[in-house]
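>>> here is a sequence with its predicted model. Questions after.
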Amino acid sequence: MQRSLFTIIIALYSTATFAQRQKAISPDLFGIFFEDISYSADGGLYAELIQNRSFEYTGSDHKGWHPMTAWEYTPRGYAYGKLSVETKSPLNENNTHYVVLDIQDVGQEGLGLTNYGFNGIPVKEGEQYDVSLFAALLAGNAIPVTVSIRNRKGDIYGETTFDVTNKNWQQYAAGITVNKSDDSACLVIIAKGTGKLAIDQVSLFPKKTFKDRTNGMRPDLSQAIADLHPKFMRFPGGCLVHGDGIANIYNWKNTIGPLEARVDQRNIWNYHQSAGLGYFEYFQFCEDIGAKPVPILAAGVSCQNSGGTWVIGSTGQKGIPMADMQAYIQDVLDLVEYANGPATSVWGAKRAAAGHPEPFHLQYLGIGNEDKMTPDFEARFTMIYNAVKAKHPEITVIGTAGPSSEGEDYEKGWAIVNKLKVPVVDEHYYNEPEWFLKNNQRYDKYDRKKAKVYIGEYASRGNKFINAISEATYMTSLERNGDVVHMASYAPLLAKKGNTNWNPDLIYFDNTGVYPTVNYYVQQLFSSNSGDVYISDVVTFDRKKDSTLAASVVKDSKTGDVIVKLVNAGATDAKVNVNLKALGALQPKAQVILLKEEGGVPVSVETEFTKSSLTLDALSMQVIRLHKK
């Protein structure tokens, strides 16, 4: 039967109005922000199990620390000798401390040292662990050395032995398979011959790392991050980037190359960073989880809170001397070459030598991190931005608008960005849940002709359900304004229990467990159910009457799916209207994911979805995925 002219006109009208209600939104909207804070790297995501592996800890890292922190002198079976930390003949100029064992009597068992890891070394029965160390024979004949994984009582779970004969530094490596699981094992190195033995760069890695990478990441923690399905990953910070004073500014070049030659340094969060998780590993991890890399570099100035003055607006900021700025700018340009240059280029060759001849496809580069907007900052940021723009116009530079959602630095940061026509600006804010509810329309009013926004750090100051649900209401506004809000990432991402520098966090963990928060599940629901097209006027309710309700509707052009997100942050149930006809021809069955305070984890069901009016439970979020016919 032929369709009537009236029916055709109505169909064409519906198609036209549907198209008018759509707008493209950023395909990179929801990502993650990794900062080495709260032991997120060493003792966390980075799978190394030895703490202070190169004896470089100092009291400036943390009060009371020293080169033997996490280590213990271990004479066994009446062995006699002494241990010293020396710097006379180091492994290299970047790794200056090493241990010397002066073994005068091996006794019954030998003499050595023990490492207790990061409050214990977790091992699993039947798993293999790769152990390595550098050693040099300073005096005596060949010295047999046994490396074992044991419990605190001394019971051996697995071991390996080698002879040290070389008077020069030499690396020794082997695999140890353990015969018992233990959450708090230790690594014991025992010399069984008289003489002098130098030891440095001791390492113990699980054979099974994420994606089986050498020098890789902890699998369970990595998988929790990968399960967020982030579109991008910002790294390595944060305040970590611009550091505590000029000397502490994060230098990406110090974090690549052989592990034993990388430059350890004090972490601004009052501990130590080994640089084992360096720029190569960051880029590789981004690739492994399908996230675009977003490295952040200092804008030529240190953190305004340098020197321990952690108050917003502090003036501890110092600028790199202008005489040194061209060298610093070259470091920035070299990073782009390291990421994207051919394997025949100077820095591309270093990437290839590390095992990745193909480029990492760097698209974004952040310059600065919630800095104090001083003349020193503006001058140096301008120099860096102009240099990158001239040499690499293909790179999208991200500027910064200070540490808050408003105020003097925010206004000045935006003024600098507007003057230079920087394409993206990084906004940061940590506020109470009420702020997120009241500011749902913040980006409705932004000028679409100016810089796009990257909300690089945000959170509602808590891990309770009301915090997560208020963030969910706000994230619907980010989708609605996905034409101007280009990227967003909750912060911080990780925190180790018992070692937190900042709360709240998205994922907590200890040596053996991973504990996602309800905020994590909200982030996951949005990122896993994202779209590239926003559809307006589908869900209606009285926002002026009830600011605790929020909704967004997006379309995934690749699958044709339409995703409806509904959030009720109120204390009572609420009704919303859904104009299903506005969405076109869709299958009646839909996947519905419900997140409620009771239970605290998403629950998914498949159900008929044909109603135009819905009741939303108090303090709840729904994600409804509708499939095209």
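Cool, the structure landed. Computed from a predicted model, the values in this text were never measured in an experiment.
>>> from here on, just use CA atoms for contacts and neighbour counts.
Will do.
>>> residues in contact with stretch 14-21?
The contact list for stretch 14-21 (C-alpha atoms under 8 Å, 6 or more residues apart in numbering) reads 534-537, 582-584.
>>> same thing with stretch 599-608?
Contacts of stretch 599-608 (C-alpha under 8 Å, 6+ apart): 465, 518, 521, 588-596.
>>> need those in a markdown table with distance to Tyr446, can you?
Shown next, in a markdown table, are the contacts of stretch 599-608 (distance: C-alpha to C-alpha, whole Å):
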| residue | distance to Tyr446 |
| --- | --- |
| Phe465 | 29 |
| Val518 | 30 |
| Tyr521 | 29 |
| Pro588 | 37 |
| Lys589 | 37 |
| Ala590 | 34 |
| Gln591 | 34 |
| Val592 | 33 |
| Ile593 | 32 |
| Leu594 | 32 |
| Leu595 | 31 |
| Lys596 | 32 |
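>>> among the residues you listed, name the ones in strands.
Residues of the contacts of stretch 599-608 located in strands (DSSP state E): 588-596.
>>> out of those residues, which are buried?
590-596 (16 or more other C-alpha atoms under 10 Å).
>>> thinking again about what came up before, pick the one among the contacts of stretch 14-21 closest to Leu138.
Distance to Leu138 across the contacts of stretch 14-21 (C-alpha to C-alpha) is lowest for Tyr534, with 69.1 Å.
>>> does Tyr46 touch Leu277 like I think?
Yes. Between Tyr46 and Leu277 there is a contact at 6.1 Å, judged by C-alpha atoms under 8 Å.
>>> in three-state terms, label Tyr474 for me.
helix (DSSP: H, G, I helix; E, B strand; the rest coil).
>>> could you measure from it over to Glu434?
Going from Tyr474 to Glu434 by C-alpha to C-alpha, to the nearest Å gives 11 Å.
>>> quick one, which of the two is more surrounded?
Neighbour count, other C-alpha atoms under 10 Å: between Tyr474 and Glu434, Tyr474 has more, with 24 against 15.
>>> so what's the more buried one up against?
Going by C-alpha under 8 Å, 6+ apart, Tyr474 touches 436-437, 439-440, 550.
>>> take the one below as the second:
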Amino acid sequence: MKKLTRLLALAATVALATPVVAQTAAGGKPISPDLFGIFFEDINYAADGGLYAELVQNRSFEYAPGDHDGWNPLTSWEFLREGFATGSLSVESAAPLHADNPHYVQLRVETPFQKGAGLRNVGFDGIPLKAGEKYDFSVWARLKSSAAVPLLVQLRDPKGAVLAETTLSAQAGEWQQLRATLAPSATEAAASLAVLATGKGVVDLDMLSLFPQKTFRNRPNGLRADLAQTIADLHPKFIRFPGGCLAHGDGLDNLYDWKKTVGPVEQRKGQRNIWNYHQTAGLGYFEYFQFCEDIGAKPLPVVAAGVSCQNSGGTWKIGGTGQQCVPIADMQAYTQDVLDLVEYANGPVSSPWGAKRAAAGHPKPFGLTYIGIGNEDKQTPEFRERFKLLYDAMRRQHPEITIIGTVGPGPKGEDYDQGWAFANQLNVPMVDEHYYETPRWFMTNNKRYDRYDRSKAKVYVGEYASWGNTLYHALAEAAYMTALERNGDVVQLASYAPLLAKEGHTQWKTDLIYFTNTTVAPSVNYQVQQLFGQNQGDTYHAGVVTLPTGATADTTVAASCVRDAKSGDIILKLVNTVATPQLFSIDLTRFAGLKTAAARTVLTGPKDATNTFTSPRTVMPKATAYKAAKRFTYTAAPYSLTVLRVPGRR
């Protein structure tokens, strides 16, 4: 009997390794090829001081008390009078560089005494510099006096030692941009930028900027390289931007206006961020589209549905609704703004907005296929009226674009029910569901989408997380993600939120990637998202994995099997959320042409383990070779996610 068992096992192994002429998909249910992506919002200082590589804070002197308590146009700036120099500094707004950038500083130097007078910027918690690398400095200057005024530009360490310097010359006349490249002699995590006028005169200064040349893909006005690469390593199929609540803003005057975020940076209009700080719009729609293209992700912009956030004015604190509405008389113009966005992304260079994209250096269309209208909006009659105006116009002029509606901030409730009813009434092709819940909720709702009506709107799970950055939280999310794969015919897109959080500057916890000026700390949740992102499929295959005897899929274990048509690989994901090993049975007999030499990646550790700045980052995926067979069992370690990738043929 033992001999017969060995012979059968050998035969199965040989058969598994035998090549075939054509790979059969063995049935399987087609699922969304864009299932796992990312959600970017400028929360937790994700943009300025984060992903956007600008190193100077408040570079155009536009900070205001309304942005953040105690802020003003000179926040993060210091007036310098070196040696015995005399002079003064003031913030002015007469004849600015651009009307959307109204403030600048006027520097009056009476007696420079060689060292001069000027100002110093401390960046976002300091300016991080690396020895030998190059940094591009620029400033817009306007000289009121007739004689040229030298401008000494320095990078300094915290003790004032000069790490790099150069001298520029401000000439008499109107606004002019001056540029220089600096290479610091030492690495410094908390440097500062100093600009000193060393000659007598009156000079206006605006848009003082310092960028590392080594941005992501070396893009000008680009992204912080290490942070952008960490995002790219998730292999997202799409990027949602510019956010959730940020998109519809804190009142009508705070709606995110995409048109004010494109074009030369000195002409973009910054504004108060709904998360209680200032956003420069240096990271704008062009940069978002370009980042999507750079990492092979589809763009998914979200625009306000003609209404502001219902929590505008802090009304969430008293349970009221602060939803403000674009007047109906103005909705035609607002609708045209949304249509212009599609033209900016996809229009030919001969079109007005396609020409603006080309002028920014990208004549080729960006290939926009998705657009979201609204975010978690209160389902008021005013919202529905404005949404329908936008939706109808988009359907008429751009039927090729998939429109994504909104069904409130939670997985149930009045806005959820009314939002779904409204979406079904209009035949909206996809709706955006959000939920932040406990690990237990994610485990017990594993079958949520099994029950959804396939004939109605598809689903984008636009924001979800389990309120924690421990391994257990991440595994609960992983178990739920196997259900998203199983229901990838109805769930078309999914993205964890929020994406980024700067240490010491967070408005929301928990988050996917934590960072400082010099370091990046992906959470355990990130490791799960990355494993799913790097192992996506386009067909789901039921019945391949049998759960352990007695295990309850909703509370302890979960599994999925997908096939990647591009490689022909079969990808198994096995999740164990309990403290004991669990035995999964796997049957691959339906697939022809598979190989035995599989790849195994395991993420495991103590239940409460975290990958944070304060805890050792020990919970990391470990990859090893694994020998598969037509049929085999696999013992999943306690508290683990296992990904088995069995090579196949296309």
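Perfect, thanks for sending it. None of the values given here were measured: they were computed from a predicted structure.
>>> can you tell me, leaving aside adjacent residues, what's nearest to the corresponding residue of the second structure for Arg448 of the first structure?
Taking TM-score structural alignment for the superposition, Arg448 of the first structure sits opposite Arg454 in the second structure. Nearest residue to Arg454 of the second structure in three dimensions, chain neighbours excluded: Val490, at 6.2 Å (C-alpha to C-alpha, 6 or more residues apart in numbering).
>>> where do the helices sit along the second structure?
Per DSSP state H, the second structure carries helices over the ranges 2-17, 225-232, 245-248, 285-295, 331-346, 352-359, 381-397, 414-426, 439-444, 471-486, 524-533.
>>> tell me which of the ones you listed sits nearest to Ala629 of the second structure.
Using C-alpha to C-alpha, the nearest of those to Ala629 of the second structure is helix 2-17, at 5.6 Å.
>>> relative to strand 597-604, how tilted is that closest one?
Put simply, helix 2-17 of the second structure runs at 100 degrees to strand 597-604, going by axes from the mean of the first three to the mean of the last three C-alpha atoms, to 10 degrees.
>>> helix 2-17 of the second structure: how far from the chain's middle?
Mean-position distance between helix 2-17 of the second structure and its chain equals 49 Å (C-alpha atoms, centre = their mean, to the nearest Å).
>>> likewise stretch 225-235 of the second structure?
With C-alpha atoms, centre = their mean, you get 10 Å for stretch 225-235 of the second structure.
>>> matching residues in the first structure for that stretch?
Against the first structure, stretch 225-235 of the second structure falls on residues 219-229 (TM-score structural alignment).
>>> what of stretch 487-497 of the second structure?
Using TM-score structural alignment, stretch 487-497 of the second structure pairs with 481-491 in the first structure.
>>> buried sites along that stretch?
Neighbour-count burial for stretch 481-491 of the first structure [16+ other C-alpha under 10 Å]: 481-491.
>>> quick check: Leu240 of the first structure touching Ser40?
No. Between Leu240 of the first structure and Ser40 there is no contact under C-alpha under 8 Å: 11.9 Å.
>>> those two: which is more packed in?
Ranked by neighbour count (other C-alpha under 10 Å), Leu240 of the first structure and Ser40 place Leu240 first, with 25 against 21.
>>> residues contacting that one?
Counting by C-alpha under 8 Å, 6+ apart, the residues that Leu240 of the first structure touches are 35-37, 249-250, 267-269.
>>> could you do Tyr344 of the second structure as well?
353-357.
>>> gap between the counterpart of Phe360 of the first structure in the second structure and Gly243 of the second structure?
When the second structure is aligned by TM-score structural alignment, Phe360 of the first structure is paired with Phe366. Separation of Phe366 of the second structure from Gly243 of the second structure (C-alpha to C-alpha) stands at 19 Å.
>>> swap in Ser169 of the second structure?
Noted for Ser169 of the second structure: a distance of 41 Å to Gly243 of the second structure, by C-alpha to C-alpha.
>>> pull the number of nearby residues for Ala299 of the first structure.
Per other C-alpha under 10 Å, the neighbour tally for Ala299 of the first structure reads 32.
>>> same deal with Ala247 of the first structure?
12.
>>> quick one: map it onto the second structure.
Aligned partner of Ala247 of the first structure by TM-score structural alignment: Asp253.
>>> coming back round to it: so which of the contacts of Leu240 of the first structure comes closest to Gly413 of the first structure?
Looking across the contacts of Leu240 of the first structure and measuring by C-alpha to C-alpha, the closest to Gly413 of the first structure is Ile249, at 20.7 Å.
>>> mind listing what the residue mapped onto Gly244 of the second structure from the first structure touches?
Using TM-score structural alignment, the equivalent of Gly244 of the second structure in the first structure is Gly238. Each residue near Gly238 of the first structure by C-alpha under 8 Å, 6+ apart is listed here: 35, 369.
>>> from Glu408 of the first structure, how far off is Gly238 of the first structure?
20 Å.
>>> try Ala401 of the first structure
With C-alpha to C-alpha as the criterion, Ala401 of the first structure and Glu408 of the first structure are 10 Å apart.
>>> more neighbours: which of those two?
Ala401 (29 against 13).
>>> could you find the counterpart of the more buried one in the second structure?
By TM-score structural alignment, Ala401 of the first structure lines up with Val407.
>>> which residue packs closest to its match, ignoring adjacent ones?
In space, Val407 of the second structure is closest to Gly419, 4.3 Å off (C-alpha to C-alpha, 6+ apart).
>>> tell me how far the residue nearest to Arg454 of the second structure lies from Gly408 of the second structure.
18 Å.
>>> for Tyr639 of the second structure, same thing?
Taking C-alpha to C-alpha as the measure, Tyr639 of the second structure falls 33 Å from Gly408 of the second structure.
>>> OK, contacts around the counterpart of Val99 of the first structure in the second structure?
Counting by TM-score structural alignment, Val99 of the first structure lines up with Val105 in the second structure. Neighbouring residues of Val105 of the second structure by C-alpha under 8 Å, 6+ apart: 61, 89-92, 204-206.
>>> repeat that with 7 Å
The contact partners of Val105 of the second structure, by C-alpha atoms under 7 Å, 6 or more residues apart in numbering, come to 89-92, 204-206.
>>> same check on Gly249 of the second structure?
255-256, 274, 308-309.
>>> among those, name the buried ones.
Counted by 16+ other C-alpha under 10 Å, the contacts of Gly249 of the second structure give 255-256, 274, 308-309 as buried.
>>> mind putting the residues you listed into TSV with distance to Gly568 of the second structure?
Formatted as TSV, those follow (distance: C-alpha to C-alpha, whole Å):
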residue	distance to Gly568 of the second structure
Leu255	45
Tyr256	43
Ile274	46
Ser308	46
Cys309	45
